[in-house]
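1. Provided below are the primary sequence and the corresponding predicted coordinates.
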Amino acid sequence: MNKVPMTVIGAEQLRKELDYLKFEKRPKIAEAIGIARELGDLKENAEYHAAREEQGLAEARVRDIEGKLSHAQIIDVTTMENNGRVIFGATVTILNIDTEEEVTYRIVGDDEANIKENLLSVSSPIARGLIGKNLDDEISIVTPGGTTDFEITKVEYI
C-alpha cells in the first residue's frame, strides 16, 4: 500500500483520538455492556444491543486510525527550507485576481481537510493547482464554479 501524506498536526490528532477510544471509550463501553448483561435476557435487552453496536463502531474506528497511521508518511514542513515553492503541508496565501479577495489555505491530507478551517485537501482542485508552483506565480485553477485566476502572494512552511 502506498504511503499517504499527513501533516504532523494531523498525525497528532489521530493519535489523540486513538488514545481516547482505547483508554476512555473502550472501558466505558465494556462497563455499559456489563451493566446491561445484569439486566437479564439479552435477546430483548435494548441497552445491551446499543452498547454492543457502539463497541463495534468504536473498534472499527480504532482499526481505521491504526491503519491510517501505519500507512502515513508524516511530513513536517517546519524542518524544510522555504524556497517559496508550494508543497504538501505549506500554508499558502492566494489572491483572486478578479475579486482582489485574498485567502490563506494550508495543504493537508484528505483526512485532515476542513474547508471551514482553511485546511485544503491535497487532492482538491485548488491544492492540485497550487502544488509545485512558486511565490508570485499567477495561475488559473479549474474549480467546480469555473476557471479562476490567482496570484500566490505568500508561501509559509509553518
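-> Received the coordinates, thanks.
2. can we go C-alpha only for contacts and neighbour counts from here?
-> Noted.
3. How about the most centrally placed residue in the chain, nearest residue that isn't a chain neighbour?
-> In the chain, the residue lying closest to the centroid (C-alpha atoms, centre = their mean) is residue 112, at 1.1 Å. Excluding the flanking residues, the one nearest residue 112 by C-alpha to C-alpha, 6 or more residues apart in numbering is residue 10, at 5.8 Å.
4. putting a second one here so we can go through both:
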Amino acid sequence: MQRYPMTPEGKLALEKELHQLKSIDRPRIIAAIAEAREHGDLKENAEYHAAREQQGFCEGRIQDIEGKLGAVQEIDVKTLEKNGRVVFGVTVTIENLDTEEQKTYKIVGDDEADFKINKISVNSPIARGLLGKNEGDDAKIVTPQGEVEYEIVKVEYL
C-alpha cells in the first residue's frame, strides 16, 4: 500500500477540502441536476450536462482525497531530532554558489506543494538533491539549465 507523506497542515487542508466537497459542493450540484431535469429534454440540456460533469469531478476528487487520507503518513517535523539534517517537513535555506542568491523552501508532500509560496514537493529534483544532507553541506542539483551547486545555509524544524 502506497503511503502519502504529509505535514499536519497538509492533512488538515485535505480534510477541510473533503468537508467542503461533501457538505457544500455535492448538495449544490445535486440541486443543480434536479433543477436542470425539470427543464425537460436531457439530450439537449446544456445545464444538465454541465452539472453532471461537475458531479463527476466532485465525486472523483472526494474518492482521491479519501484514498490519500486513508494512507497518509503524517510527519510532524517539530517532533523530530533537530540535528541540522534535511528531512521531510524542514524549511531549508540554500545559496547558489555561482550567483550567491539565497532561497528558502519548505519540503512537503505532493498535495501540499506550491512553488509560489516556496513549498516544494519531496519528489522534486531540488528536494531529492537536498534530502539527507546537513547544514553546511554542498548539494549538486540537476536543473533544466544544467547542474547547479548549492550550499545548505540553514535547516529549520518549524
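-> Nice, thanks for sending it over. Keep in mind that what you see is a predicted model, and the values were worked out from it rather than measured.
5. Assign the residue nearest to the centre of structure 1 to helix, strand or coil.
-> With DSSP: H, G, I helix; E, B strand; the rest coil as the basis, residue 112 of structure 1 sits in coil.
6. related to what we said a few turns ago, separation between the aligned partner of the residue nearest to residue 112 of structure 1 in structure 2 and residue 89 of structure 2?
-> With the correspondence set by TM-score structural alignment, residue 10 of structure 1 lines up against residue 10 in structure 2. Noted for residue 10 of structure 2: a distance of 11 Å to residue 89 of structure 2, by C-alpha to C-alpha, to the nearest Å.
7. the helices in structure 2, which residues?
-> Under the criterion DSSP state H, structure 2 carries helices at the ranges 8-20, 26-37, 46-70, 125-130.
8. Out of those, which gets nearest to residue 78 of structure 2?
-> Within these, the stretch nearest residue 78 of structure 2 is helix 8-20; the backing value is 10.3 Å (C-alpha to C-alpha).
9. Tell me what angle the closest one forms with helix 46-70.
-> With axes from the mean of the first three to the mean of the last three C-alpha atoms, to 10 degrees defining the directions, helix 8-20 of structure 2 sits at 140 degrees from helix 46-70.
10. helices and strands around helix 8-20 of structure 2, which ones?
-> Using 3 or more C-alpha pairs under 8 Å, 6 or more residues apart in numbering; DSSP states H and E as the contact criterion, the neighbours of helix 8-20 of structure 2 among helices and strands are helix 46-70, strand 72-74.
11. once aligned to structure 1, how far is it on average?
-> In this overlay with structure 1, the average offset of helix 8-20 of structure 2 from its partner residues is 1.0 Å by mean C-alpha distance after the TM-score superposition for structure 1.
12. For that helix, list every residue counted as buried.
-> Buried residues in helix 8-20 of structure 2, counting neighbours by 16 or more other C-alpha atoms under 10 Å, are found at 10, 11, 14, 18.
13. Among those residues, list the two that are farthest apart in space.
-> 10 and 18 (12.4 Å).
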